[in-house]
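K.L.:
need a 3D model of the sequence below.
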Amino acid sequence: MNRFALFMIGLCVFVALAMPSRHSSPVEVNQQILIDTTDSQPTDTGISSGTTISPSYGGVTELARGANGSFYTDASVNGQQMPFVIDTGATMVALTVDGARRAGLYVDPSSFTVVGEGASGPTRGKLVTLDRIEVAGRTVEHVDAVVLEGLGTNLLGQSVLTRLGGIEMNGDKMVLR
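P.N.:
So this is what the prediction gives:
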């Protein structure tokens, strides 16, 4: 893996760890992701109600900006639904240890190695390949990802975003095409 990819992974970890939050623990942060920031009820799709998804491939998905300025969505990783922060600055998908296990990936944190450099030093984790991620009504197969030690929120990075189609920002909306 080249230095740029390692730098991007480190940057991804730094952003995730430095993300402002009103919560005191990663568990509470993950629980908040499941709560829609517009205070309305979740839709039948399991996606936060700030998200609308066209029912067919090639449609448009519109995401509302969360209260902390980030964009959130749910995605299915290897058939398991879980919350994600959309991170356009991340080179690849980054999963929490719990997220990886839910997706059927065996990860032993004692075997993690340095996979990048963050603001607070070396970042430890494990590089993996996901069979598939389903997001915004689309399926992406054979996705490069990393499971990161200490990560509190799953991050949806460029290893998926570039394969979905276009991404547009307009005020407090993100549109995936």
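K.L.:
make it CA atoms for all contacts and neighbour counts henceforth
P.N.:
Noted.
K.L.:
which residues touch Asp87?
P.N.:
If you count contacts by C-alpha atoms under 8 Å, 6 or more residues apart in numbering, Asp87 has them with Cys12, Leu155, Leu156, Gly157, Gln158.
K.L.:
Ile33: how many residues sit nearby?
P.N.:
By other C-alpha atoms under 10 Å, the residues close to Ile33 number 20.
K.L.:
spit out the contact partners of it.
P.N.:
Tyr72, Pro83, Phe84 are the contacts of Ile33 under C-alpha under 8 Å, 6+ apart.
K.L.:
dump those into CSV; add secondary structure, distance to Leu17 and neighbour count as well.
P.N.:
Below are the contacts of Ile33 laid out as CSV (DSSP: H, G, I helix; E, B strand; the rest coil; distance: C-alpha to C-alpha, whole Å; neighbours: other C-alpha atoms under 10 Å):
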residue, secondary structure, distance to Leu17, neighbour count
Tyr72, strand, 16, 27
Pro83, strand, 16, 23
Phe84, strand, 14, 24
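K.L.:
strands of this protein, start to end?
P.N.:
Taking DSSP state E, the strands of the chain run over residues 51-53, 61-64, 72-77, 80-86, 93-95, 113-118, 121-135, 138-148, 155-156, 167-170, 173-176.
K.L.:
the longest helix in the protein is where?
P.N.:
helix 3-18 (DSSP state H).
K.L.:
run the chain-centre distance for that one.
P.N.:
Its chain's C-alpha centre and that of helix 3-18 lie 13 Å apart, by C-alpha atoms, centre = their mean, to the nearest Å.
K.L.:
what's the angle from that helix to strand 113-118?
P.N.:
Our comparison of helix 3-18 with strand 113-118, counting by axes from the mean of the first three to the mean of the last three C-alpha atoms, to 10 degrees, yields an angle of 70 degrees.
K.L.:
re earlier: would CSV of the strands of the chain with distance to Val107 be doable?
P.N.:
Converted to CSV, those look like this (distance: least, C-alpha to C-alpha, whole Å):
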stretch, distance to Val107
strand 51-53, 31
strand 61-64, 31
strand 72-77, 15
strand 80-86, 16
strand 93-95, 11
strand 113-118, 12
strand 121-135, 8
strand 138-148, 8
strand 155-156, 17
strand 167-170, 32
strand 173-176, 31
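K.L.:
next, the structure of the following sequence, for comparison with the previous one:
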Amino acid sequence: MYRLIARAFLLLLLCAPAQAEPEIAIIALFRNAVLARIDGKEQMLRAGETTAQGVRLIAADSKEAVLEFEGVRRTYTLNAAISDSYQDAQTPHTVTIAPDAQGIYWVNGSIKGFQVKFLVDTGATLISMNRTHARRLNLDFKHKGEPAISKTASGDDEVYVVMLDKVMVGDIQVRDVRAAVHDSEFPDEILLGNSFLQQVSMHREGALMTLSDRF
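P.N.:
Take a look at the predicted model:
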């Protein structure tokens, strides 16, 4: 009798319908993160995280994402239909930035054609860099810059204010941008300050920051 009951229970388990696979569309791809629309709901997912629908992000980069559902892994690329509709609704040049694990926004760009990595700093008045950065960018800041004093957490710091003829973030280009070069090794990173940010449109949706051309 017990064997019959056990067999019947096993048959019920085997015949039970599997959970329907959710509809997934990739909206934006980042390093180890993805913005996806899962069953109609937009969600930001980081590597190792699992959604309420049971979708887990295994890995992601700027080209593709690997998602797992009920033990099955599939590779996804940016959804063409969503990408086209977003492009129509946005200005021609748009950059979407996701924060890192510490909540810091990093973005690749260029100064005078030299590739750089910016730390987005909405509290910085100007684009700011140290003297090593400036020398790598061939900025003759001591002869062409305007001397000034910058107030920092560690005290006063001598800076030179220079004019950058072209600064780019993604395909967004801004000309004649003021920058402060510290005659020291501060700051550690090149700060993307308000002398650039105030010349573009910036908004946030959840954790994502979006920069776009301002016309």
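K.L.:
any idea what the TM-score comes out to?
P.N.:
With the length set by TM-score structural alignment, normalised by the length of structure 1, the two chains reach a TM-score of 0.63; 130 aligned residues with a C-alpha RMSD of 2.9 Å.
K.L.:
which strands and helices sit next to the longest helix of structure 1?
P.N.:
Here helix 3-18 of structure 1 touches strand 113-118, strand 121-135, going by 3 or more C-alpha pairs under 8 Å, 6 or more residues apart in numbering; DSSP states H and E.
K.L.:
will you turn those into JSON lines that also has distance to Leu63 of structure 1 and mean neighbour count?
P.N.:
Converted to JSON lines, the helices and strands packed on helix 3-18 of structure 1 look like this (distance: least, C-alpha to C-alpha, whole Å; neighbours: other C-alpha atoms under 10 Å):
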{"stretch": "strand 113-118", "distance to Leu63 of structure 1": "28", "mean neighbour count": "19"}
{"stretch": "strand 121-135", "distance to Leu63 of structure 1": "12", "mean neighbour count": "18"}
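K.L.:
nearest to Ala103 of structure 1, out of those?
P.N.:
Among the helices and strands packed on helix 3-18 of structure 1, the nearest to Ala103 of structure 1 by C-alpha to C-alpha is strand 121-135 (8.5 Å).
K.L.:
whereabouts in structure 2 does that closest one align?
P.N.:
The aligned range for strand 121-135 of structure 1 in structure 2 is 155-169, by TM-score structural alignment.
K.L.:
how many neighbours does the closest residue to Gln80 of structure 1 other than its chain neighbours have?
P.N.:
Leaving aside its sequence neighbours, Gln80 of structure 1 sits nearest to Ala103 (C-alpha to C-alpha, 6 or more residues apart in numbering; 5.7 Å). Per other C-alpha under 10 Å, the neighbour tally for Ala103 of structure 1 reads 21.
K.L.:
how about the one 5 residues further on?
P.N.:
Burial measure for Asp108 of structure 1: 11 neighbouring residues, criterion other C-alpha under 10 Å.
K.L.:
roughly how far does it sit from Leu148 of structure 1?
P.N.:
Using C-alpha to C-alpha, to the nearest Å, Asp108 of structure 1 is found at 11 Å from Leu148 of structure 1.
K.L.:
do Thr73 of structure 1 as well
P.N.:
From Thr73 of structure 1 across to Leu148 of structure 1, the span is 19 Å (C-alpha to C-alpha).
K.L.:
who's more crowded, those two?
P.N.:
Shown here are Thr73 of structure 1 and Leu148; by other C-alpha under 10 Å, Leu148 has more neighbours (28 against 25).
K.L.:
any idea how far the residue nearest the centre of structure 1 is from Gln41 of structure 1?
P.N.:
Closest residue to the average C-alpha location of structure 1: Leu155 at 2.2 Å, with C-alpha atoms, centre = their mean. As judged by C-alpha to C-alpha, Leu155 of structure 1 and Gln41 of structure 1 stand 23 Å apart.
K.L.:
longest helix of structure 2?
P.N.:
helix 2-15.
K.L.:
quick one: map the residue nearest to the centre of structure 1 onto structure 2.
P.N.:
Correspondence of Leu155 of structure 1 to structure 2, assessed by TM-score structural alignment: Leu191.
K.L.:
what residues are up against Gly193 of structure 2?
P.N.:
Gly193 of structure 2 neighbours (C-alpha under 8 Å, 6+ apart): Val120, Asp121, Thr122, Gly123, Ala124, Thr125, Leu126, Ile127, Ser128.
K.L.:
highest neighbour count among those?
P.N.:
Counting neighbours by other C-alpha under 10 Å, Ser128 leads those with 28 neighbours.
K.L.:
for stretch 136-145 of structure 1, the distance to its chain's centre please.
P.N.:
12 Å.
K.L.:
now that stretch: buried residues?
P.N.:
Residues of stretch 136-145 of structure 1 classed as buried by neighbour count (16 or more other C-alpha atoms under 10 Å): Ala136, Gly137, Arg138, Thr139, Val140, Val143, Asp144, Ala145.
K.L.:
which residues are in contact with the nearest residue to Leu211 of structure 2 once chain neighbours are set aside?
P.N.:
In space, and not counting its chain neighbours, Leu211 of structure 2 is closest to Met202: 4.6 Å by C-alpha to C-alpha, 6+ apart. Residues near Met202 of structure 2 by C-alpha under 8 Å, 6+ apart: Met209, Thr210, Leu211, Ser212.
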